[in-house]
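Asker: Just need the structure, nothing else, for what follows:
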Amino acid sequence: MTPLSRWREERAVFLLTVQFLTRLPVRDPDLWSPARMARIPAWFPAVGVLTGAVMAAVWLGAGALWPPVLAALLAVAAGLLLTGAFHEDGFADACDGLGGGATRERALEIMRDSRLGTYGAAGLGLMLAGRVVALAAMPPVAGAVALVAGQATSRASAVLAIATGRYARDHGTAKPVQEGVTPADLGLALGTAAAVAALALWALPPGALLAGLGGMVLGHLAMRAYYERRLGGYTGDCLGAVQQCSEVGFLLGVLAWL
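Answerer: Next up, the predicted model:
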């Protein structure tokens, strides 16, 4: 494969990732293929940079007009609109299944149900509130950088869960992704997240960044320990839950230092 054809292929995989994770109008019917779909985790953090940049712009723009809590609410809302609440939906479904299912089989059955239950509503409300309150308490520039870094690193956290975990179902939309995470794709995802975190040092003190990464690791480990104990592996909903817990852990860690 020539460098030009390689670049075109990577561009196609990136656009397919944007199409998969967001509501942005990527309308190319020739993008999808099983091979490309298997590679999209490599670009999850890069799409996180994109969504985080939009949220940061809303946060800074709204913050020039309104109080911080309203600006934070609008920034989080912008992220929900941009992604179609993709990860939040997974987190809510995981809360319903893990909270309401007495057995592994029942938990997996509940997680297939698209209806929102009590555990999902409570968990999602607390998760969104935590993100809004944490962001509202940060200085404007630090909050903007934390949004971008949090969106990117939390998606790398989900890729790590795919690469090092086991799929819990016999079939489902997440299994082809799980089977396609190669060491090279994992390296690209983690490398992108590491580069974004390093660039965040221009606005965040080193201690704040390390505290944020520590909070992200705790969120990742706590969520994984819970669903792996209950299910013996992950589902697509669990990946959304890992991303959400990692992101709020990052924001809370940064805020704890600031």
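Asker: C-alpha from now on. contacts and neighbour counts both.
Answerer: OK.
Asker: who are the neighbours in contact with residue 46?
Answerer: 152, 189, 192, 193 (Cα atoms under 8 Å, 6 or more residues apart in numbering).
Asker: And the one helix or strand it maps to, how far out from the chain middle?
Answerer: Using DSSP states H and E, residue 46 sits in helix 44-63. With Cα atoms, centre = their mean, to the nearest Å as the basis, helix 44-63 stands 13 Å off its chain's centre.
Asker: in that helix, what's buried?
Answerer: 44-56, 58-60, 62-63 (16 or more other Cα atoms under 10 Å).
Asker: Here is a second sequence; please produce its structure as well for comparison:
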Amino acid sequence: MDRQEDRHRLDLRLALADLVADTAACVRFFSRLPVPKLCSADDPARLPDFSQISRAIPLAGIVVAMPAGLLVLLLGLSQLPTLASGFLVVGMLAMVTGALHEDGLADVADGFFGGHTPERRLEIMKDSRIGAFGSIALIVSLGLKAVLIAALLDRYTPLEAMVILLGAESLGRTLIVWQWSTLPAARPDGLAHRFGVPISKTFKQACIFGAACLLPTLPVLPLPSLALGLILAPLAAHGVGMLAKARIGGFSGDVLGAVQQVGTLVFLAGCLAVA
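Answerer: Coordinates of the predicted model:
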């Protein structure tokens, strides 16, 4: 009996070490946060295999958004106007990721609405320069997110606002895994070719971790607010995915960034749309 219990403990430790390693790899990929080697299963030099490690993307979303969440808490305790606080938090979110997802949204807007063929749209999306559609998309999305964060600070305590923001950022990244696992790749030499596509088992695990990351919002958000956010955010992410399939034939790294941005924004908007 003792030997069996020891075996269970060892299996649990190994599973936990694998999850920590997967989360660390996702944080390194999706942010500029310095993450040292965390356990024996963690290899900072290893290329990520998202067919397996994408299960940890929702958990990594909490880690990546934590500096912005702490800033929400700090600024919420100050007398700074909430809209100013919202813009500062948006800046922190972009700084931690190197504006990875914001850049994807801008590229998608430029490519999808600036090109007339899938090939031309993909060519525009690879161009590092930003166009009119991308500029408009960033102005609207960043401004709207700042306003929504300000509304959180107006309606909830600073700690509650932080919890909601962290849940929203985790959900936005869970939606990445969903669209990544269901859409075909737009480029044969793109993200999927280099780093793999989440498999069904991995996606299901990501959903479990994403749901766990949303649990702290249950005592904070009224049920109608949370329900509306959880209904609208997947619909918006699915809409981005269907548009990507129609415009360029499937997902790209930029499309996944746009899914995260749109999903997070729509979740926050849904949560604030009803009392």
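Asker: Work out the TM-score between the chains.
Answerer: In this superposition the chains share a TM-score of 0.92, using TM-score structural alignment, normalised by the length of structure 1; 257 aligned residues with a Cα RMSD of 2.0 Å.
Asker: picking that back up, the helix holding residue 46 of structure 1 vs structure 2, average offset?
Answerer: Superposing on structure 2 and averaging over aligned pairs (mean Cα distance after the TM-score superposition for structure 1), helix 44-63 of structure 1 comes out at 1.6 Å.
Asker: residues in structure 2 matched by the helix or strand following that helix, start to end?
Answerer: Downstream of helix 44-63 of structure 1, the next assigned helix or strand under DSSP H and E is helix 68-83. Mapped onto structure 2 using TM-score structural alignment, helix 68-83 of structure 1 covers residues 82-97.
Asker: and that stretch, how far from the chain's centre?
Answerer: Using Cα atoms, centre = their mean, the offset of stretch 82-97 of structure 2 from its chain centre is 15 Å.
Asker: so how much does that stretch differ from structure 1 once superposed?
Answerer: Mean for stretch 82-97 of structure 2 is 1.0 Å (mean Cα distance after the TM-score superposition for structure 1).
Asker: try stretch 257-271 of structure 2
Answerer: Mean deviation for stretch 257-271 of structure 2: 0.5 Å (mean Cα distance after the TM-score superposition for structure 1).
Asker: Now tell me what touches that stretch from outside.
Answerer: Taking Cα under 8 Å, 6+ apart as the rule, stretch 257-271 of structure 2 contacts 100-106, 108, 141, 144-145, 148, 165, 168-169, 171-173, 175-176, 179, 221, 224-230, 232-234, 236-237, 240-241.
Asker: do that again at 6 Å, thanks
Answerer: 101, 104-105, 168-169, 172-173, 176, 225-226, 228-229, 233, 237 (Cα atoms under 6 Å, 6 or more residues apart in numbering).
Asker: and whatever residue of structure 2 lines up with residue 146 of structure 1, how far is that from residue 263 of structure 2?
Answerer: For residue 146 of structure 1, the aligned residue in structure 2 is residue 164 (criterion: TM-score structural alignment). According to Cα to Cα, to the nearest Å, residue 164 of structure 2 and residue 263 of structure 2 sit 14 Å apart.
Asker: Please say which of these two ends up with more neighbours.
Answerer: Neighbours were counted for residue 164 of structure 2 and for residue 263 using other Cα atoms under 10 Å; residue 263 has more, 31 against 26.
Asker: Tell me which residues of the match of helix 68-83 of structure 1 come out buried.
Answerer: 82-83, 85-90, 92-97.
Asker: How about stretch 199-211 of structure 2?
Answerer: 199, 202, 203, 205, 206, 207, 209, 210, 211.
Asker: residues in structure 1 matched by it, start to end?
Answerer: Against structure 1, stretch 199-211 of structure 2 falls on residues 182-194 (TM-score structural alignment).
Asker: other SSEs contacting the helix or strand encompassing the match of residue 146 of structure 1?
Answerer: According to DSSP H and E, residue 164 of structure 2 maps onto helix 158-182. When contacts are defined as 3 or more Cα pairs under 6 Å, 6 or more residues apart in numbering; DSSP states H and E, helix 158-182 of structure 2 sits against helix 57-76, helix 200-214, helix 253-273.
Asker: One more pass at 10 Å, please.
Answerer: Counting contacts by 3 or more Cα pairs under 10 Å, 6 or more residues apart in numbering; DSSP states H and E, helix 158-182 of structure 2 is packed against helix 50-53, helix 57-76, helix 132-155, helix 191-195, helix 200-214, helix 223-248, helix 253-273.
Asker: Now do the third one: distance to the chain's middle.
Answerer: Relative to the chain's own centre, helix 132-155 of structure 2 is displaced by 16 Å; criterion: Cα atoms, centre = their mean.
Asker: cool, the shortest one as well?
Answerer: Computed by Cα atoms, centre = their mean, the chain-centroid distance of helix 50-53 of structure 2 equals 16 Å.
Asker: quick one on the thing from earlier: so can I have CSV of the contacts of residue 46 of structure 1 showing distance to residue 200 of structure 1?
Answerer: Formatted as CSV, these follow (distance: Cα to Cα, whole Å):
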residue, distance to residue 200 of structure 1
152, 11
189, 17
192, 12
193, 11
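Asker: so which of the helices and strands packed on helix 158-182 of structure 2 gets nearest residue 2 of structure 2?
Answerer: helix 200-214 (30.0 Å; Cα to Cα).
Asker: how about the nearest residue to residue 154 of structure 2 once chain neighbours are set aside, what does it touch?
Answerer: Of all residues beyond its chain neighbours, the one nearest residue 154 of structure 2 is residue 82 (7.0 Å), with distances taken as Cα to Cα, 6 or more residues apart in numbering. By Cα atoms under 10 Å, 6 or more residues apart in numbering, the contact set of residue 82 of structure 2 is 72, 75-76, 88, 146-154.
Asker: next one: residue 179 of structure 1
Answerer: 38, 39, 162, 163, 166, 167.
Asker: filter these to the buried ones?
Answerer: By 16+ other Cα under 10 Å, the contacts of residue 179 of structure 1 give 38, 39, 162, 163, 166, 167 as buried.
Asker: now the second one: how far from residue 18 of structure 1?
Answerer: Remark: distance between residue 39 of structure 1 and residue 18 of structure 1 (Cα to Cα) = 13 Å.
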